[in-house]
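Visitor: Sequence and predicted structure are below.
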Amino acid sequence: MVQSHVNVERDGRIARVQLANPARRNALGRTLLEELYVEFSTLGGDPDVGVIVLSATGPAFSAGHDIAEMVGRDEAYYRDLFGACSSLMQLLRSLPQPVIAAVDGVATAAGCQLVAGCDLAVATEQSTFATPGLRLGLFCSTPLVPISRAIGQKRVMQMLLTARSIDAPTALAWGLVNQVVPRDELDAAVDDLAHQILEFSPLVTNLGKSAFYHQAGLSEPSAYEVMNEIMTANAMLPDAQEGLQAFTEKRSPTWG
């Protein structure tokens, strides 16, 4: 029987997904990518899950792809590996629930991509981030997709072309993570963020996440056109009407 390297726990409406292969520095090998895809797909279809938290065991959040697994493989293997990783990143974007990365340690290459692929991220002060593919003769072409969208062209090009790590305060200043906290405060900070999200209508939160990523790829005129339609549909939802009514009545809303 193949050992699983992904732990999943439920804590009320929070689902916790944990990378659990510290001996391999939580490397994103083909099997682990498949495990993550299956678990996230399952959670995405569960209406009782409002927020998903992604964390890891050991000193590394994820050291990227499993280099030992990659040596001497054929083109079909590489195409499948990078395709599986890209599919996972796109799945994270398409999930209805917000996904929070809880980062403690190194997040390198595809591991850094995984952080950028989450909707939000909280990191410890000791965490570092890098896209050092050039050291191996491999430009981090797939990781740059979400990272560039998080931190912008000049900053991601610096990471890509120098292969140097950035520390947690730099990651915060650049927009790769939302918060930096002491290690012993990571769980509390992530839970606080999750509970803030859970205060609101799940349906509207899910709608909003989808709308955000939809408009991101559109021109400004097209984005306004599409968002006008989405916001109109949103306003017609029972939860929106409840929220508006509750505001006028100076009471807390009761979401459906």
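Guide: Here it is on my side, so go on. Numbering: from 1, shown residues only.
Visitor: make it CA atoms for all contacts and neighbour counts henceforth
Guide: OK.
Visitor: Who are the contact partners of A150?
Guide: Residues near A150 by CA atoms under 8 Å, 6 or more residues apart in numbering: 116, 175-176.
Visitor: element containing it?
Guide: Following DSSP states H and E, one finds A150 within helix 144-151.
Visitor: after that helix comes which helix or strand?
Guide: helix 153-162.
Visitor: Report how many residues lie close to P98.
Guide: Residues within reach of P98, counting by other CA atoms under 10 Å, total 25.
Visitor: pretty sure it is touching G117, no?
Guide: No: using CA atoms under 8 Å, P98 makes no contact with G117, being 11.1 Å away.
Visitor: quick one: which of the contacts of A150 is most hemmed in?
Guide: Highest neighbour count within the contacts of A150: L176, with 28 neighbours (other CA under 10 Å).
Visitor: Three-state assignment for that one, please.
Guide: coil (DSSP: H, G, I helix; E, B strand; the rest coil).
Visitor: after the longest helix anywhere in the chain, next one along is what?
Guide: In the chain, with assignment by DSSP state H, the single longest helix is helix 75-94. Counting by DSSP H and E, the next helix or strand C-terminal to helix 75-94 is strand 99-103.
Visitor: hang on, the earlier thing: point out the other helices and strands that the longest helix of the chain packs with.
Guide: helix 30-44, helix 110-117, helix 202-216 (3 or more CA pairs under 8 Å, 6 or more residues apart in numbering; DSSP states H and E).
Visitor: At the geometric centre of this protein, which residue sits there?
Guide: C118 (1.1 Å; CA atoms, centre = their mean).
Visitor: Identify the residue nearest it in space, chain neighbours excluded?
Guide: V99 (5.4 Å; CA to CA, 6 or more residues apart in numbering).
Visitor: Just give the number of residues close to that neighbour.
Guide: A count of neighbours around V99, defined by other CA under 10 Å, yields 25.
Visitor: and the comparison structure, right after this:
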Amino acid sequence: MDPIKTRQQGMILEVTLDRPKANAIDLATSRVMGEVFASFRDDPDLRVAILTGAGEKFFCPGWDLKAAAEGDAVDGDYGVGGFGGLQELRAMNKPVIAAVNGIACGGGLELALSADMILAADHASFALPEIRSGTIADAASIKLPKRIPYHIAMELLLTGRWFDPQEAKGWGLVNEILPAADLLPRAWELAELLASGPPLVYAAIKEVVREAEDAKFQDIMNRITKRQLETIDVLYSSEDQLEGATAFAEKRDPVWKGR
């Protein structure tokens, strides 16, 4: 069976990880996910993606240890976007919403961290248990101490303990907590809001945020001012840039064309 289900409605793509029993990701599934997200990135008719898991128990537990035991190498070919097709995908300049519908641990939590916004069902749970299987949560070790207080991040990485959505929201890892029945409807509501916005501005925001992560403030400001970032150069020369100002002056809603 196809482990990845997609549903497109308008400018929104819903991506569902559907790999019974637990939505774990092996090398083949990761490569498929990379193709799906790369296609989303490159499709001018798509503006927002939602990532979720099938069922109500698992969002994703991460790496498929059974597949690993049968020969899938941990350093094997994950595909174009790295593990899960998203966390290393270059130039992903469109918003991605993770709708965490259940357990998100290990690489599953890292996959959620690759999204721009995270919504969680009220029964979801989180952990980075790699320490218990003698390996490292590599992406989380890079990202987590930059997202939440250092000592909390280190506690989660070093102990592998579980935490609930309320704690995740308290540390700023989750945007909203919702009843399970409301999770996807809310994700779609948010996606529709984003899809109605200016795609060139979203692209510029995502590139600036990425480039600024390990750079000095003035260095990035200089690159923006000199239009040395591709998305900034496109934005400042675009019809949408003029449309925004014109719509404001004419007291009407702007019509974004993405060009």
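Guide: Thanks, I have it. Note that the structure is predicted; figures quoted are calculated from it, not measured.
Visitor: Check the alignment and tell me where F40 of the first structure lands in the second structure.
Guide: Using TM-score structural alignment as the criterion, F40 of the first structure maps onto F37 of the second structure.
Visitor: relative to helix 30-44, how tilted is the longest helix of the first structure?
Guide: 20 degrees (axes from the mean of the first three to the mean of the last three CA atoms, to 10 degrees).
Visitor: Can you list the neighbours in contact with helix 75-94 of the first structure?
Guide: Residues from elsewhere that reach helix 75-94 of the first structure, judged by CA under 8 Å, 6+ apart: 29-30, 33-34, 36-37, 40-41, 70, 99, 110, 114, 117-119, 142, 210, 213.
Visitor: Pull out the buried residues from these.
Guide: Buried by 16 or more other CA atoms under 10 Å: 29-30, 33-34, 36-37, 40-41, 99, 110, 114, 117-119, 142, 210, out of the contacts of helix 75-94 of the first structure.
Visitor: which of those lies closest to E242 of the first structure?
Guide: S210 (21.5 Å; CA to CA).
Visitor: list the contacts for the closest one?
Guide: Contacts of S210 of the first structure by CA under 8 Å, 6+ apart are 93-94, 96.
Visitor: Take those and map them onto the second structure. Which survive?
Guide: Of the contacts of S210 of the first structure, the ones still in contact in the second structure (both residues aligned by TM-score structural alignment, their matches' CA atoms under 8 Å) are 94, 96.
Visitor: In TSV, list the contacts of S210 of the first structure along with neighbour count and distance to T170 of the first structure.
Guide: Rendered in TSV, the data for the contacts of S210 of the first structure read as follows (neighbours: other CA atoms under 10 Å; distance: CA to CA, whole Å):
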residue	neighbour count	distance to T170 of the first structure
R93	19	24
S94	17	28
P96	25	29
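Visitor: mind putting the contacts of S210 of the first structure in a markdown table, distance to Q158 of the first structure included?
Guide: Converted to a markdown table, the contacts of S210 of the first structure look like this (distance: CA to CA, whole Å):
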| residue | distance to Q158 of the first structure |
| --- | --- |
| R93 | 25 |
| S94 | 29 |
| P96 | 33 |
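Visitor: quick one on the thing from earlier: mapping the contacts of A150 of the first structure onto the second structure, which are still in contact?
Guide: Checked against the second structure (both residues aligned by TM-score structural alignment, their matches' CA under 8 Å), the contacts of A150 of the first structure that hold up are 175-176.
Visitor: if we take the contacts of A150 of the first structure, which one ends up nearest to R16 of the first structure?
Guide: A116 (17.8 Å).
Visitor: I'd say the closest one and P146 touch.
Guide: Yes: with contact defined as CA under 8 Å, A116 of the first structure and P146 form a contacting pair (5.5 Å).
Visitor: Measure how the helix holding A150 of the first structure sits relative to helix 110-117, angle-wise.
Guide: Going by the same axes, to 10 degrees, helix 144-151 of the first structure makes 50 degrees with helix 110-117.
Visitor: Give me the mean distance between helix 144-151 of the first structure and the second structure.
Guide: With mean CA distance after the TM-score superposition for the first structure, helix 144-151 of the first structure departs from the second structure by a mean of 2.8 Å once superposed.
Visitor: which bit of the second structure covers that helix?
Guide: Aligning helix 144-151 of the first structure against the second structure (TM-score structural alignment) gives residues 141-148.
Visitor: ok, now stretch 194-201 of the first structure?
Guide: The aligned range for stretch 194-201 of the first structure is 191-198, by TM-score structural alignment.
Visitor: what comes into contact with that stretch?
Guide: For stretch 191-198 of the second structure, contacts defined as CA under 8 Å, 6+ apart pick out 11-12, 47-50, 95, 97, 240, 256-258.
Visitor: Of these, grab the buried ones for ChimeraX.
Guide: Buried residues within the contacts of stretch 191-198 of the second structure, by 16+ other CA under 10 Å, are selected in ChimeraX with:
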select :11,12,47,48,49,50,95,97,240,256,258
